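A.B. asks: quick one, what's the 3D model for this:
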Amino acid sequence: MYRALTRNIEVVVEPFYLEEQSDPEDSRYVWGYRIAITNQSDLTVKLINRYWNITDQNGVVDEVSGPGVVGEQPVLSPGDTYEYSSGCPLDTPSGLMFGHYEMEADNGEVFEVKIPAFSLDSPGLLRTLN
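C.D. replies: Below you'll find the predicted structure:
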């Protein structure tokens, strides 16, 4: 699991390989990921937008942004946790994702919450640390 804490908003990511949706012979590799966002602050916050940087093992970058997550713009009161699952296809057997959420506090302040970088590695793939 991967974790990041920004302004007492915790983001936890758990990626997993989706073998049944992947087809390595056709250069199609698919991962799912579960995300839990926990509001440990004293403010109520609303997730307005998301930004993702998805980089495959060849260094090809795909940037994705838009309103909310999985069609929702959740509101988290202090102590609330919001969880969702989504997925990501790549043309290579490994990659990396990171990003941020744009949040709006109930006092009108808008700020970014970091999504930790996490690796997407096919099972059995030999990892090389740089």
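A.B. asks: drop to CA atoms for contacts and neighbour counts, all remaining ones
C.D. replies: Fine.
A.B. asks: where does the residue of the chain most remote from its centre land in three-state SS?
C.D. replies: Centroid-distance maximum for the chain: Glu25 at 26.6 Å, with C-alpha atoms, centre = their mean. At Glu25 the chain is in helix, as set by DSSP: H, G, I helix; E, B strand; the rest coil.
A.B. asks: enumerate every residue touching it.
C.D. replies: Contact analysis of Glu25 by C-alpha atoms under 8 Å, 6 or more residues apart in numbering lists nothing.
A.B. asks: cool, the one 4 residues further on as well?
C.D. replies: With contact taken as C-alpha under 8 Å, 6+ apart, Tyr29 is in contact with Leu18, Glu19, Gln21, Ser22, Asp23, Pro89, Leu90, Asp91, Thr92, Pro93, Ser122.
A.B. asks: go again using 6 Å as the cut-off
C.D. replies: Residues in contact with Tyr29, defined by C-alpha atoms under 6 Å, 6 or more residues apart in numbering, are Ser22, Pro89, Leu90.
A.B. asks: ok now do Glu104, which residues does it touch?
C.D. replies: Val45, Lys46, Val110.
A.B. asks: quick check on these: which are buried?
C.D. replies: Neighbour-count burial (16 or more other C-alpha atoms under 10 Å) applied to these gives Val45, Lys46.
A.B. asks: and this one, please, so the two structures can be compared:
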Amino acid sequence: MVTAITQGVKISVDTVYQEEYSNPEKEHFMFAYQISVENLSDYSIQLMRRQWFIFDSNGTQREVEGEGVVGIQPVIEPGESYSYVSGCNLTTDMGSMSGNYLMHRTADESDFTVDIPEFQLIVPYRLN
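C.D. replies: Presented below is the predicted three-dimensional model:
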């Protein structure tokens, strides 16, 4: 698990290779990741947007962005957290993801960016 704290928001990421949804012969490797967003600040925050940078080990890079996460824009109160699971497919058995969230602080109506730490997507047999 990797973790980063930016402006009082802690992001933790855990990944799992999805063998049953992968097809290595067709260069399709599926990974699931769980993200926890913990509000360590004294203010309510809302996750407005996400931006992902996805890298395959063959040099392919993709950028994905959009509103919220898994179809919602969660409000996270001080001391609370929000977790969700999503997925990413690669064309190689190794890669990585990183990115950021655009957050909205309701107390002063300000927006700020929170870093999503880089995490590795690696098929387990590559670790032997």
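A.B. asks: returning to what we had before: Leu126 of the first structure versus the residue farthest from the centre of the first structure, what's the distance?
C.D. replies: Here the criterion is C-alpha to C-alpha, to the nearest Å. By it, Glu25 of the first structure lies 18 Å from Leu126 of the first structure.
A.B. asks: go on, Ala117 of the first structure?
C.D. replies: For Ala117 of the first structure, the distance to Leu126 of the first structure equals 19 Å [C-alpha to C-alpha].
A.B. asks: those two: which is more packed in?
C.D. replies: The neighbour comparison of Ala117 of the first structure against Leu126 (other C-alpha atoms under 10 Å) goes to Ala117, with 17 against 8.
A.B. asks: these two touch, right, the more buried one and His100?
C.D. replies: No - in this structure, Ala117 of the first structure is not within contact of His100 by C-alpha atoms under 6 Å, at 10.0 Å.
A.B. asks: element containing the closest residue to Ser98 of the second structure other than its chain neighbours, please.
C.D. replies: Distances taken as C-alpha to C-alpha, 6 or more residues apart in numbering place Glu118 nearest to Ser98 of the second structure, at 4.2 Å, with adjacent residues excluded. Glu118 of the second structure belongs to strand 110-122 when assigned by DSSP states H and E.
A.B. asks: show me what that strand is packed against.
C.D. replies: strand 94-105 (3 or more C-alpha pairs under 6 Å, 6 or more residues apart in numbering; DSSP states H and E).
A.B. asks: now the strand it packs on: how far from the chain's centre is it?
C.D. replies: Its chain's C-alpha centre and that of strand 94-105 of the second structure lie 5 Å apart, by C-alpha atoms, centre = their mean, to the nearest Å.
A.B. asks: how about stretch 91-102 of the first structure?
C.D. replies: Stretch 91-102 of the first structure sits 7 Å away from the centroid of its parent chain (C-alpha atoms, centre = their mean).
A.B. asks: could you do stretch 78-90 of the first structure as well?
C.D. replies: The answer for stretch 78-90 of the first structure is 7 Å, by C-alpha atoms, centre = their mean.
A.B. asks: Tyr35 of the second structure and Ser83 touch, don't they?
C.D. replies: Actually, residue 35 of the second structure is Ile. It isn't Tyr. Yes - in this structure, Ile35 of the second structure is within contact of Ser83 by C-alpha under 6 Å, at 5.5 Å.
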